[in-house]
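1. no letters, just coordinates:
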């Protein structure tokens, strides 16, 4: 069921068996003063403040992230069209999201090479491909209820052009995030084959109960679909409460031989309709990192953070999880 060794596996080996994904991008943008109360969410900064996006990528690299994820989670051509941009302008912004991450990674790597002692692995850039629900901006990436008119072909048509643009921009990998149902997983797997994608992919699901994908369908059924694709290097979970992760890793291990990636949120709960965080337990950096050690022991090879985690969280994870020797 696995794939031949590629850049993701190499990175994990160099990191000592567990590589670190960055943390909450929108969270850090807000902490830096950005206003992301917009249907485009963090992607609005591609229009309003691209330099800030580059700076946040650098903050996560400095914190020790081995994989940085682009600011394109909620960036789509239909979304940009709704803001009055042309198709061409929207496509340029999608390309720019990858370019900003590549520029940050490459400049950080070049500067790091000049350091007397270096223990940093050259990070990979993952182009974030948000679910159809993320585009709807109504919280449906946590329900999977897209309506009867949203079938397999519509989902493939929705993702196709954006996927082509991202691949053309030159990321190291693709990260399909908060996938809430089986039909969207099927659409993505088929697209990877139809478009003959040559870079590795990560498919991460959402879950609200810690037992099923957000739609209520079984992880076993979803993983059966994903396992058929050699183009998917890793599967996992993102923006899931941290208390669910250990159990779900154990469940994933029963149904897949692929690498497992987990980057949960801080434990706080997002109300997608009300557009606000609800009062709930927040797992601070110390508690989050203690749990992350157990996730690695259970079999996760890629660990990071999602909403409400910060570079501080990633710095703590990097220090705790990466055991490989410095590069010579």
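-> Looks like it arrived, so ask away. Being a predicted model, the structure only gives us computed values, none of them experimental.

2. contacts, neighbours, all on C-alpha from now
-> Will do.

3. where do the helices sit along the stretch 101-250 of the chain?
-> Along the stretch 101-250 of the chain, counting by DSSP state H, counting those that start in this stretch, helices occupy 132-136, 152-169, 182-194, 219-227, 245-255.

4. just how off-centre is the last one within its chain?
-> So that's helix 245-255. Relative to its chain's centre, helix 245-255 lies at 19 Å (CA atoms, centre = their mean, to the nearest Å).

5. between that helix and helix 219-227, how many degrees?
-> 60 degrees (axes from the mean of the first three to the mean of the last three CA atoms, to 10 degrees).

6. try this one side by side with the last:
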């Protein structure tokens, strides 16, 4: 792709699975479909590709003990990750053009919960995911990361396989001050500097309100310019109302904001593009219809 081209990412998985009639319940969330309705997972991937996505993300976000339980993860975690990788790869290979598969590496101990991070346990949760996904993915995506420490731990646990490393942080939705911050409270500028030290190819912001992402893009761009590094910036926001500090990502299907229909979401994505973001997609509540509008207007 050219220097100025936009990379279109996919959107959320969970709500799309439910819309298609896939079994869907807490706490397993989207992982349930990997065993009970894999055809629906592949169909969602295909729908995003049809809408214009250049990159699709494996449905491995909920393949962690936090969602499927310690016992099931211990016996089937790697196998479930492999299924997620296989389904995404099949959808990408069936596409007319080139579609990349991003291997989703989720928060290992619970979304929005940097306080639950256990450095000593990173390997036992991360390695089954990596082992299951490795042969199917084109790049690694550590997404919805709430703290610098967990992002650093995930990067350290990845193989030296030459695949690009993308990192996506989730932001505080509350406008507590003018400094954009991760959910850990760490400033985005510090997170961007840490990302540069980790050798990320693309830094993104996801699973947050559209309103807080622009300032985060600005902070990341300024940091990268100061450091003299060429790192792409991207974003994929939620379509839900602001989530309180004690909220958990994937804790039920929230009502969607009326103003974040496809044209409304395009308004925000266009703003992020103007600020310098080159990788644009959607997170929770953003579906193929949103991605189609982004692809049609921003590519």
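-> Yes, it's here. What you are looking at is a predicted structure, and each value in this text was computed from that prediction instead of being measured.

7. if we can go back for a sec, export the helices of the stretch 101-250 of the first structure as a markdown table, with columns for mean neighbour count and distance to residue 101 of the first structure.
-> Shown next, in a markdown table, are the helices of the stretch 101-250 of the first structure (neighbours: other CA atoms under 10 Å; distance: least, CA to CA, whole Å):
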| stretch | mean neighbour count | distance to residue 101 of the first structure |
| --- | --- | --- |
| helix 132-136 | 21 | 21 |
| helix 152-169 | 17 | 11 |
| helix 182-194 | 19 | 22 |
| helix 219-227 | 19 | 27 |
| helix 245-255 | 17 | 28 |
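
8. quick one: closest of those helices to residue 32 of the first structure.
-> When the helices of the stretch 101-250 of the first structure are compared by CA to CA, helix 132-136 sits nearest residue 32 of the first structure, at 22.8 Å.

9. can you list the helices and strands that the closest one packs against?
-> Applying 3 or more CA pairs under 8 Å, 6 or more residues apart in numbering; DSSP states H and E, one finds that helix 132-136 of the first structure contacts no other helix or strand.

10. show me what it is in contact with.
-> 40, 73-76, 79, 139-142, 144, 146, 155, 158 (CA atoms under 8 Å, 6 or more residues apart in numbering).

11. where does stretch 285-292 of the first structure end up in the second structure?
-> The alignment of stretch 285-292 of the first structure onto the second structure (TM-score structural alignment) spans residues 262-269.

12. for the equivalent of residue 207 of the first structure over in the second structure, what are its contacts?
-> Residue 207 of the first structure maps onto residue 171 in the second structure when the alignment is built from TM-score structural alignment. By CA under 8 Å, 6+ apart, residue 171 of the second structure lies in contact with 146, 180-183, 205-208, 212-213.

13. mark which of these are part of strands, please.
-> Here DSSP state E is the test, and those give 205-206 as lying in strands.

14. can I get the contacts of residue 171 of the second structure in a markdown table including distance to residue 109 of the second structure?
-> Converted to a markdown table, the contacts of residue 171 of the second structure look like this (distance: CA to CA, whole Å):
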| residue | distance to residue 109 of the second structure |
| --- | --- |
| 146 | 11 |
| 180 | 23 |
| 181 | 20 |
| 182 | 16 |
| 183 | 14 |
| 205 | 19 |
| 206 | 18 |
| 207 | 16 |
| 208 | 18 |
| 212 | 24 |
| 213 | 24 |
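
15. which among the contacts of residue 171 of the second structure gets closest to residue 72 of the second structure?
-> Using CA to CA, the contacts of residue 171 of the second structure come closest to residue 72 of the second structure at residue 146, 25.0 Å.

16. that closest one matches what in the first structure?
-> By TM-score structural alignment, residue 146 of the second structure lines up with residue 180.

17. how much space separates its match from residue 20 of the first structure?
-> 23 Å (CA to CA, to the nearest Å).

18. same question, residue 73 of the first structure
-> Residue 73 of the first structure is 19 Å from residue 20 of the first structure, by CA to CA.

19. more neighbours: which of the two?
-> Set residue 73 of the first structure next to residue 20 and count neighbours by other CA atoms under 10 Å: residue 20 wins out with 29 against 25.

20. aligned partner of that one in the second structure?
-> Checking with TM-score structural alignment, residue 20 of the first structure has residue 8 as its match.

21. tell me which helix or strand its match sits in.
-> If you go by DSSP states H and E, residue 8 of the second structure is part of strand 7-8.

22. that strand vs the first structure, average distance?
-> After superposition onto the first structure, the average distance of strand 7-8 of the second structure to its aligned residues comes to 0.7 Å, using mean CA distance after the TM-score superposition for the first structure.

23. who's in contact with the residue most central in space within the second structure?
-> In the second structure, the centroid-proximal residue (CA atoms, centre = their mean) is residue 143; its distance is 4.2 Å. By CA under 8 Å, 6+ apart, the contact list for residue 143 of the second structure reads 104-107, 167-170, 206.

24. one more pass at 6 Å, please.
-> The contact partners of residue 143 of the second structure, by CA atoms under 6 Å, 6 or more residues apart in numbering, come to 106, 168.
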